Each structure stands twice: as C-alpha cells, then as structure tokens.
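Engineer: When you get a sec, could you give me coordinates for this:
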Amino acid sequence: MASTVGAASMKRKRDERSNESLSFELASSSSTGLGPVLVSFPALEAPKDTPFRCYGRKKAKKDNEREKDDDGRTLVVGEAPAVEFISNEEESQRAADAGCRYLLAIRDPQTSKIKILPAAKSPYILTRTVKALKSITPADASALAYREARTALGETFGTKKAKAAIRAQERNRVDVGAMQGVMQHVIEGIDEKAEGLLTKEEAKELADSARLIPPFSLTATDPADVYPLNDIIPDAEFKALNITAVEHNLQDVGMLPWKHSKWVNNHLKHLSGKEEEKSKTRKRKLKMLLYVSTMFLFRRVTSHSKGLDKDAVCEKMSNIPTIIVDGLLSRFTETTRDSSVHILTSAMSTKFMAYLLALCLRVDSFASNPKTLADDLSVSVTNINAAYRNLGCKLKTLTERERANRGLSDTLADTKFAVLTTPVQFPKVRTGKKKT
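Structural biologist: Model (predicted):
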C-alpha cells in the first residue's frame, strides 16, 4: 500500500514539472567566451573520460600591445591512456568551408530553460596517434622501396601480362649501385682510349688529305701556289710534251690529240693573237693546253665500261708519248687482282676530273667558265660546279676589270665563273640525313 502511495506522489511531481513553462535563451559567443566546440572522431571514438583542452594560437607582442589570437585559430588536444588526439587544421578548415553552422541547445532542469549556444567553430576533425607505436621507426618511403614493394605485389597477384612487363622492366634496369665500384675504372678506360682519338683540327687535316684532288697548300697566298703545276703534271711528262707541230699552226686543231674541245680551241685562237707574249710563257701555256687535250682523249678511251688493257690504250693513243700514257694509267685507273685491265672507276673519275679542272684553272688565270667545260665533258653544269667547289673555288660573276684582264667579252657579265681564292677553303663535309 505504501508503495502505491509513493508511486502516485512521484507521478504528481512529474506532472507538476511538466506543466511548468519552458523558456529559451539565445546566448552570444561574446558573452560566453570561447564557447563549446564540436569534434569528430573518424573511425574511432575517444573514451568518455578523455580530457580535452582547446588552445588558441597567439601572435607575438608588438609595441606593448596585448597578445591576440591569430584569426581565432584554435587547436583541440586530448589524451587517453593509450591514444592521443589532436585536431587536423587542414581537414577542419575543409569542413568549415562546406558552409554548415552548428548550434548547441542546453536544458537546465532546475529552471526549465533551454539555452541556445552557437558553436565556436565548425567541427574539429581529430586524428589519433597510438602511444605504443611512437617509438617504431617509420617504414622506408623511398622510390626504391616503393618500386620493390610494387614489384613483389605484382609478381604475387598480377596477371601474366603484368608479370611479363615486370620481368622486362627488371632486365632493362641498370643497377647503379653495382656500377659505383667500377665507375672509376670505366672512366680511366675511356680516357685511355680517347688518347688515340683525333682532335678537331687533326680530323679536318685528315679529311682534307683524303680528298681526291691534287696536292695543295693551305698557306698559299697566291692562287698559282695552291696547286703547283708539277703536282698536276709530273716533270718527266711535262718535258715529254712536243708542241712543235701545234706551235707552228695554232689554227689547225687537227694537230691536237682531241680536236673536239671547244675550251682548248678557244684558248688556241686567243693565244694566236698574242704574238708579243714571251716565248717561254707561250710555250708553257701551249704545253698545258696540249696536256688538257691529251686528258680529254684519255677520258674518251678509258670510259669503256669493261676497261681496257695497257696495249689497247696505247694503241688508241699512239700519237701520245708512252711515258704520258703510263702516267695517266697509273694515276687515274685501277686494276683488279690478277688482271691487266685498267678501269676508270667512280673514285678515279672524280680524281681525274679534279686534276683536269685544276689544270684548266691555271690556264684560265684561276677563273674558269663551268658551262664551256661541261659541254666539252658532256656532263651537267651542276656536277662541274660541285667539282670546282671541291677544289676550293667560289662561284661568282666577274667585274668589268677582271673580264678585261682576261680578255673576256661583256656578254659574260652575268655568267658565274669558278674563281680560286686564297687562302683556299674547302666545303664542310655534311653529316646526317638530307632534309626533304
């Protein structure tokens, strides 16, 4: 009975309280100081008895001013027996930028008032640190360790294609660590082998010496000294030239070894009009013209695709001294093994052309007309120009004075001549693929 009465009295008290009016109060953050804060525990909830503290960042004092909070930024820290919690500023700021605001409602049971408190800030995102793991050294996060772990994972769980790619990558990888011990020996070996390499100047000299042209002088200041005459025509062959028949009748081209050369015939006509020229100079020029005519005939005879033996060449050049024929065969033809057949190969043809044009330059006072010689040799002007460039000539038009000194007509004012200048400069050897 007593218990029933007690229960009824308690019910009356509860009903009386429920009839009391509730009131709301909105508190400002300025009146409450910092105010309550909200925190979030990702994947782990802190024990209820974990103490938390909120710290504000402060600026240094300036001119006796009081310390102020740095833009209201605060830090929430909590510590449990096994775990430490601390707010992550970057994640917390990201949550604040989301635009959500939070209010806290606190009911006072004594006064039946509900106080609305604005949260001091958006929720603080907490990160945790296990105290027992602090003393453990973190794992190696280098690129090498990552690659090794990735390779092991791929070899264990990867597909056949992925495993094949891993093996191919491992085969192509250079072990830098293994090279460190032998790197010095490799460098020393390179230096030792490099001692035998040519310098830039030596390589240029070697390339120039390998040119299929007459012997030359790079230091000559006079074009006449660039290609000495005795290096183009040996002295024995030059003395063997007989100009008696030609000298007495310069107009009779039938006395020449090859009478179809327009270049030679023009020079003979020009020479016939200079009776006052010194006898020695005249004879020297006649011998050079006779040798050029001989070279024209030699080229005509040896241009046979299968070549000819020495007797056949001498028979076709019967009016030429044997010493000259032998010299031309030895310098400008090649023979195969166990054969006496002389062939004017491509390389020998280039060499022959260089010697012929060098001799023509000397007769032309070192300014030749490529068009006339191209017609005589039945080759294109482009090939003749390339041969002149290989001799170090420059293609340019002559001035009126230069034409007058050489007895050339004004109709050749726009014609480009191959001019040998000093010091002689050869074209650079092109490397790489030709641009299209």
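Engineer: drop to CA atoms for contacts and neighbour counts, all remaining ones
Structural biologist: Will do.
Engineer: List the buried residues for stretch 157-168?
Structural biologist: Across stretch 157-168, burial judged by 16 or more other Cα atoms under 10 Å covers 163, 166.
Engineer: residues in contact with that stretch?
Structural biologist: With Cα atoms under 8 Å, 6 or more residues apart in numbering as the test, stretch 157-168 has contacts from 151, 154-155.
Engineer: For Lys351, state which of these is nearest.
Structural biologist: The closest of these to Lys351 turns out to be Thr151 (Cα to Cα; 63.4 Å).
Engineer: The closest one: what's its closest spatial neighbour, skipping adjacent residues?
Structural biologist: Excluding the flanking residues, the one nearest Thr151 by Cα to Cα, 6 or more residues apart in numbering is Ile166, at 6.8 Å.
Engineer: Kindly indicate whether that neighbour is helix, strand or coil.
Structural biologist: Here Ile166 is recorded as helix under DSSP: H, G, I helix; E, B strand; the rest coil.
Engineer: Which strand runs longest in the protein?
Structural biologist: Ranked by residue count under DSSP state E, the longest strand found in the chain is strand 69-79.
Engineer: chain center to that one: distance?
Structural biologist: 56 Å (Cα atoms, centre = their mean, to the nearest Å).
Engineer: Which strands and helices lie in contact with that strand?
Structural biologist: strand 52-58, strand 83-87 (3 or more Cα pairs under 8 Å, 6 or more residues apart in numbering; DSSP states H and E).
Engineer: And this one, please, so the two structures can be compared:
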Amino acid sequence: MADSKARKRQKGLQGQPIDLQVAQPVQGAPGPALALFTSARPPAKTPYTLYTPRGEPTASTSVLAAETDSIEYDSRNQLGLARQGEEAGHAVQYMIGVRNPRTNTLTLHAAPLHTVTPTIKSFKRLASDSSASEAALIMQQRAALGSTFGTKKAIKQLRAQERNKLNETSFGVGGHVAGLQTHLTESIHAASSNLPSLADVEHTANESRPIPPFDINADKPSKVYDLDAVVSRAELNAIDLAPYISAADFKERRMLLAYRRSDFVASKVKQILPARASAEGQVPNPSQSDRLRLKLVIYLAYLLQFRQVARPGQLLDRSKLVEKLGNPPPVIIDALLERYSEEVKGADARKVTSVMELKLLTYLLVIVLRVDGWSTDVTTMADDLGMGSRRVQELFRSLGCVLVAPSAEDRDRLVATGRAATAAEAMKSKKAKLQVPLQFPKERKVKAKR
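Structural biologist: As a prediction, this is how the structure comes out:
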C-alpha cells in the first residue's frame, strides 16, 4: 500500500520544473571523480586512492591511483585553476548530477576528469634497469643466454666473472671496513702522486724512438743528430776514395758501389765527381767537405745493400754478407752487424728484427738528409727503398722533418728527369726538410673499439 502511494507521488511530479542545486564540498570528505581509461580497465572492485597536495580532497591538482597484481593505474588532473608555481590544467570542468525524485531536485557535484594510464609492472622494472645501466642489462641478458645455451667453457667464464665482481659489500660490512677503505684511498692518492707528468711521458717516448741520438734544443739542423752514432769515424776512415776518384767514367764508379740501383746515390756521385773531368783526362780533386759527402754516399750504398741481403727474421751468415756487400772493410761489417742486428738466444748467430729494420731505415734517412743538405725529395727515396711514399713520409716525420711542396725549379727537374709526367704530377711530390726547433709527431688518439 505504501509503495503504491510513493509511485503516485512520483507520477504526480513528472512534467514539473526541476530545481537545480550545486553541492558544497564537505571539508575533509572526498567527492566524486570521472575516470577515462585509454586502454585496459581494472576490475570493478579495484580500490582507488586519491592523492592531493596537503591532503585536501578538493585540491585542484590530484592523482588517482589503483593497482592490481600485474598493472598499475596512474592519473593526474588539474582543474584549470592556475596557482602560484603551477600551470593551469584542463579548461573544462565536469559535473555529475544526482536527481532526487522525491523532491524533484538535481544536485550537481564537481567531478574532476582523470585520464588513467596503465603501466605493466614487469615493463616498468625493465625500463628502470635500462635507464640505470643499459650496459649492465645487456651483460645480464648475455649471461643468462650463456648460462642456458653456452658451452662448459663459457659457463665457467661467466661464473668466474660473477665471483670477481666488486660492490660496496665485497670487503664486508661494519666498522672495520672503513679503515680498509681509508687505506685504499690513501694508497691510490700516494701512487697517483708519483705518476709522471705529460711532459715526462712525451720525453720518455721520444727517447725510446728507434732513431739516432738527437739534441732537442739544437738551433741548427746540422746539430740535431749525432753523426758519429750513425756512422763512426773508423768506418768512414776505412773507405778508400782512390778507386772512385781515379775511375775513368761514371759507369766504372758505379760498378764499385755495393748497391747500384739507387738513383739518389748515383746522382750524388755524379754531383761530387763530375764526368766531364774524367772525360778530359783530368783526375777530380774534391774538397774536404765533398770527400766526406762522397764517403757518406758510399756508406749509404753499403746500408742499402745490407737491407737487401739481411732480411728480417733470417739468420745472418757473415761470409755471405761480406760477399754480397763487395768485400767491404771488416770494421764496416762489424759495425753493421752490431748496430742493426740482434743476437739469437741459444745460438751463435744474429738476425735482423722488425725493430732493427726500422732503426736501419731511420739511420739511413739521416745520412740522406746530411748528404742532401737536410732537405731531400721523398719520391726519390721511396723509389730507392721500394716503399710507398706515404710510408717514407711517416719515417721522415718520425725524424722531426716537415713535408713541403717542391719549388718551381724542383718541379721542372722532376719533369725533365722523367720522375713526373706533368707539372701537376710533380706538385704532388714532397720534400722532407729537417726543421728546428725539433718537434716530433704527436701520438694519435684512437677510440677503443667496443
């Protein structure tokens, strides 16, 4: 009977104007909220928690959060009210209307809109680990694959790496560890204080170069290298110039040389002992300076022939070496063996190593610079040595030389002698010039390959 009366009252209110009211928020009580789920939706019974600044349920900025076993739901909302230090949020405010049929009133409640974003927990942990240390994550994944599918040797190496890892608890925990850490720190500081400076390291590197002894403070190119260390006075005094001076022509002089295929040696012999004097029946009488240059040229031929005979890694036979070099004075053979070869352990023999070969090349080029006035053509020496021009350029740089473009006169001479087909090709050739103050090339910094 009571239900029928209520239905009659409700029916009687239909068609009448509805009264609108705006609900005033109760201090300390949460209000309604609208949630927009972009993808996954949690179960209906999932509890939600509203986070607001200073715990005010009606604050303009709020966070609505929920959580299941595998997914986290998180949202942020701003009502569009700009506060100090905050940006305005949504420009639209949503209301939820609740109609009371008894009184025919509609009460509007402010309901902020929360756009909910789901986050899978397992992916969240993976992203956190990757941002912390991507390399460590890759190593962990690689270790997992190796321990599952790797060989016994690979698994053994992985376990050894795990045992050798250090962290903050590797040395234990407690007060006694602090003393050990302090000791290690002090030891590191003490050891690092004794490390050489950059200048000391560069000086040591220069001293260890396989080049003749040098004076870094020399003010003239002629004072840079100690010629006595390259070729001793005894070796030069043992060279007899009489056969070369009294030879009838250049062809006969060339046959006296230990190495006959060097254009540099041939050009310098022609320059010091002109062929015209021999053709006219006159015996050349070179000056004291030219006699020294001629001995250096003859000695250079011995070095070139020694390089051809003494191949790196092969044992040297003194008797064959003497024969191949054209029976030079014994003092020269002894000096060549002593200076450019090493003793073989466990055997009474000597051989040329890669270091000794490099030393031979640099000492040889110092003699070339000395004969040619401390400036020589790179292409000519590259042809004589049977090496690429780039490699010979690097050898000259290691001696402190700079590479300069040839002059017009040098270009014309290269074209005239057939060493360059055109003037443009002659421009590509370089001259190595010993320059003071002496500067050696800096070591190139190469990035380590990953």
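Engineer: how about the strands of the first structure, start to end?
Structural biologist: So, for the first structure - with DSSP E - the strands run 23-26, 39-40, 52-58, 69-79, 83-87, 103-108, 113-118, 124-130, 308-309, 334-335, 341-343, 367-368, 393-397, 416-420.
Engineer: Tell me how many other residues surround Ala149 of the first structure.
Structural biologist: By the measure other Cα atoms under 10 Å, the count of residues near Ala149 of the first structure is 12.
Engineer: Kindly check the end-to-end length of stretch 338-351 of the second structure for me.
Structural biologist: This stretch, stretch 338-351 of the second structure, spans 10 Å end to end (Cα to Cα, to the nearest Å).
Engineer: For the aligned residue in the first structure for Thr362 of the second structure, give me its contacts.
Structural biologist: In the first structure, Thr362 of the second structure lines up with Ala354, judged by TM-score structural alignment. Shown in contact with Ala354 of the first structure (Cα under 8 Å, 6+ apart): 212-214, 387-388, 391.
Engineer: change it to 10 Å
Structural biologist: Going by Cα atoms under 10 Å, 6 or more residues apart in numbering, Ala354 of the first structure touches 211-214, 232, 348, 360, 384, 387-388, 390-391.
Engineer: Now for these, which sits with the most neighbours around it?
Structural biologist: Neighbour counts for these, by other Cα under 10 Å, peak at Leu391, which reaches 26 neighbours.
Engineer: count of residues packed around Asn242 of the first structure?
Structural biologist: With other Cα under 10 Å as criterion, Asn242 of the first structure counts 14.
Engineer: you'd agree it is up against Ile324?
Structural biologist: No. The pair Asn242 of the first structure / Ile324 is not scored as a contact, 11.5 Å apart, by Cα atoms under 10 Å.
Engineer: The residue nearest to Ile120 of the second structure when sequence neighbours are not counted: neighbouring residues, count only.
Structural biologist: Counting by Cα to Cα, 6+ apart, Ile120 of the second structure lies nearest to Ile71, which is 4.6 Å off, once chain neighbours are set aside. Ile71 of the second structure has 18 neighbouring residues, counting by other Cα under 10 Å.
Engineer: just to revisit the earlier point, tell me how far the match of Thr362 of the second structure lies from His304 of the first structure.
Structural biologist: 20 Å.
Engineer: Contacts only, for the closest residue to Lys262 of the first structure other than its chain neighbours.
Structural biologist: Spatially, and ignoring its direct neighbours in sequence, Lys262 of the first structure is nearest to Asp376 (6.5 Å; Cα to Cα, 6+ apart). When contacts are counted by Cα under 10 Å, 6+ apart, Asp376 of the first structure touches 260-264, 296.
Engineer: just the buried members of those?
Structural biologist: By 16+ other Cα under 10 Å, the contacts of Asp376 of the first structure give 261, 263-264, 296 as buried.
Engineer: Farthest-apart pair in those, please.
Structural biologist: Trp263 and Phe296 (11.0 Å).
Engineer: And Pro196 of the second structure, what's its match in the first structure?
Structural biologist: Structural alignment (TM-score structural alignment) places Pro196 of the second structure against Leu198 in the first structure.
Engineer: Report how many residues lie close to its match.
Structural biologist: Neighbours of Leu198 of the first structure (other Cα under 10 Å): 12.
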